[in-house]
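J.: Here is a sequence together with a model predicted from it:
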Amino acid sequence: MSIDAPVKVTPPARKITTKPRVSDQIFRGIVTTFSFSALLILSLIAIFLLIKGFTTFKEQGIGFITNFEWTVVIDENGIETANFGLQAMLLGTLVISIIALIAAVPLSVLTALFLTFYAPERIKKILVTIIDLMAAFPSILYGLWGFFVLMPMAEYWAKLIHKWLGWIYIFDVPDPIYTRSPFIAGLVLSIMIIPIITSVSREVFSQTPLDRIQAAYALGATKWGMIRAVVLPFGAGGVVGGSMLGLGRAFGETVAVFSVLNIVFRTNFQILFTQGGNVASMIIQKWGEAAPSEVGALMAAGLVLFILTLLVNFLANYVVTKTVKSGR
């Protein structure tokens, strides 16, 4: 009696296709729509500001950026003469933002290093949550905290700085008035941008190649030596990018600066003295009593600030992305 040999059945060839499933196509369409909607909203904002401020750009020309005067004069016949120049407030924006960066960057970098390499896991989770929560606080809370809590302490610090470094022009004051100064506004902004710089720096530090870290330890480096030799050089570009993102946030801040700074349309490099301003706070100060022509000028100022902030953020994202991808 013979037993038939088993018949070998060859399974059909599997069809390999790159066509996504219907659910994937729907999800991709939704994500793409929302992505382009954000770009559309930004474009509409820019177009709106350009339309409203076009007359100012046409009349003032490049002087709108370079002039230091902002005046509206109506004579006895009702004829209005306007001269709009944004240079003083642009310089004020830059001064306050630089103060914020000087105060925020060292603290942010040290915090990011602690969270990445030193903090126990339980403490790390709590601190990361607190830092992320700080980024979501409304600006008015920072302004109120700066006015009622920080300002009295900052006045004392300003007096000490003037006492020991008053021979330097930027730390000199024409009158002994230290309240509501660019120095205090910069400190408030530094608290606001610390979460941004810390988060970006921590993300970049965590991307440091493990083989480089292990090689530093193998050569006998301490943890701090490894950080100086490996982590900081690798993450320098990320820190710069995070600082620029913070700079973009500082450029456009309004309420917090308005709460702790005496807004005066004048260039002031004496950071301890009680006068100054930035573009955003100038807009909110003048908006309520602005004539129609001045409203257009304020819209034009908003467009300048919009473009400046957008350029800084784009450059910061480019620096951070390039740093992570290149590994240095």
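T.: Received, thanks.

J.: switch to C-alpha atoms for all contacts and neighbour counts from now on
T.: Will do.

J.: Which residues outside the helix or strand containing residue 123 are in contact with it?
T.: Residue 123 is part of helix 121-135 when elements are defined by DSSP states H and E. Residues outside helix 121-135 that contact it (Cα atoms under 8 Å, 6 or more residues apart in numbering): 115, 192-193, 195-196, 199.

J.: Need these in CSV (columns: neighbour count).
T.: Converted to CSV, the contacts of helix 121-135 look like this (neighbours: other Cα atoms under 10 Å):
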residue, neighbour count
115, 21
192, 26
193, 25
195, 25
196, 21
199, 21
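
J.: biggest separation within these, which pair?
T.: Across the contacts of helix 121-135, the longest distance by Cα to Cα is 18.9 Å; it joins 115 and 192.

J.: Take this one as well and set it beside the first:
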Amino acid sequence: MSVVDPAPRVLKVSRGTSDKVFRGVILAGALFSLIVLALISGFLLYRGFEVFKDFGFSFFTSTKWDAASEDGLIPASYGVAAMLVGSMVIAAIAVFVAVPFAMSVALFLEYYAPQRIKSVLVSILDLIASIPSVIWGIWGYTILMPHAAGWSKSLNHWLGWFPLFKVPAPIFERSPFIAGLLLAMMILPIITSVAREVYSQAPRDQIDAAYGLGASKWGTMRAVVLPFGR
């Protein structure tokens, strides 16, 4: 007796009116965002071309920022070299301070902290990560900078013989280190959350195997978790 396989059944999914309306709204929102982004990019490119036409490539290499005189005898001269270097220095300081601390906090939360402490700290980190950068800037300008002036004066007084800590008095409150420290505080919870998610995906069988071979907890972190997080 022969057995005949039944023909595959084709499932037809009919979209309702609400699904079509929702799909149209989402598509319109996505297209609107792309159009706005394209207009902003086009405006920046158009206006930026005038800078290259007037100053050329020296706009990126010059540190001058002088406006033209009212009579026009002294031409304008602008350059963003100092701003670019300052931004890179601040970013480097922030990464240098935040990344090691964030990785340590992520390891502690994922593998060392008790569950109650972990849930509380994770909630606090998520709350801090949601603070707008404008609030961080206001806090740094009104609170961090005045306190940092005392640190700068102490370092300059006791360690001023070393060039790194020799700071002129007028700029005690403003330095790339203070800005980098503020930026490090801002990116620390974000890096911690990302690192914690990565470390949580470490292969559990390798962790158990390391424990079975007699490795300590830190040895397991160093041999299994940290290499996986790279």
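T.: Ah, there it is. In this text, all values refer to a predicted model and were calculated from it rather than measured experimentally.

J.: So residue 53 of structure 1 sits against residue 297, correct?
T.: Yes - with contact defined as Cα atoms under 8 Å, residue 53 of structure 1 counts as touching residue 297 (5.9 Å).

J.: Between these two, tell me which one has more neighbours.
T.: Between residue 53 of structure 1 and residue 297, residue 297 has the larger neighbour count (other Cα atoms under 10 Å), namely 28 against 23.

J.: The more buried one: helix or strand, and which one exactly?
T.: Residue 297 of structure 1 is part of helix 292-326 when elements are defined by DSSP H and E.

J.: The residue in structure 2 that residue 212 of structure 1 lines up against: neighbour count?
T.: By TM-score structural alignment, residue 212 of structure 1 lines up with residue 206 in structure 2. Counted with other Cα under 10 Å, the neighbours of residue 206 of structure 2 add up to 14.

J.: mind listing the helices for structure 2?
T.: 17-55, 58-61, 81-107, 115-129, 133-139, 145-159, 176-200, 204-212, 217-220, 226-229 (DSSP state H).

J.: residues in contact with stretch 31-50 of structure 1?
T.: Contacts with stretch 31-50 of structure 1, where a contact means Cα under 8 Å, 6+ apart, come from 299-300, 302-303, 306.

J.: Output these as TSV; include the columns distance to residue 133 of structure 1 and neighbour count.
T.: Supplementary listing: those in TSV, determined by distance: Cα to Cα, whole Å; neighbours: other Cα atoms under 10 Å:
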residue	distance to residue 133 of structure 1	neighbour count
299	32	21
300	33	23
302	28	20
303	30	21
306	25	18
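
J.: Just give me the closest of those to residue 247 of structure 1.
T.: residue 306 (13.1 Å).

J.: And that closest one? What does it align with in structure 2?
T.: Alignment note (TM-score structural alignment): residue 306 of structure 1 has no counterpart in structure 2.

J.: Check residue 224 of structure 1 too.
T.: With the correspondence set by TM-score structural alignment, residue 224 of structure 1 lines up against residue 218 in structure 2.

J.: so stretch 93-101 of structure 1 corresponds to what in structure 2?
T.: Mapped onto structure 2 using TM-score structural alignment, stretch 93-101 of structure 1 covers residues 87-95.

J.: Relative to residue 175 of structure 2, how far out is the residue nearest to the spatial centre of structure 2?
T.: What sits nearest the mean C-alpha location of structure 2, by Cα atoms, centre = their mean, is residue 187, with 5.0 Å. Per Cα to Cα, to the nearest Å, residue 187 of structure 2 is found 19 Å from residue 175 of structure 2.
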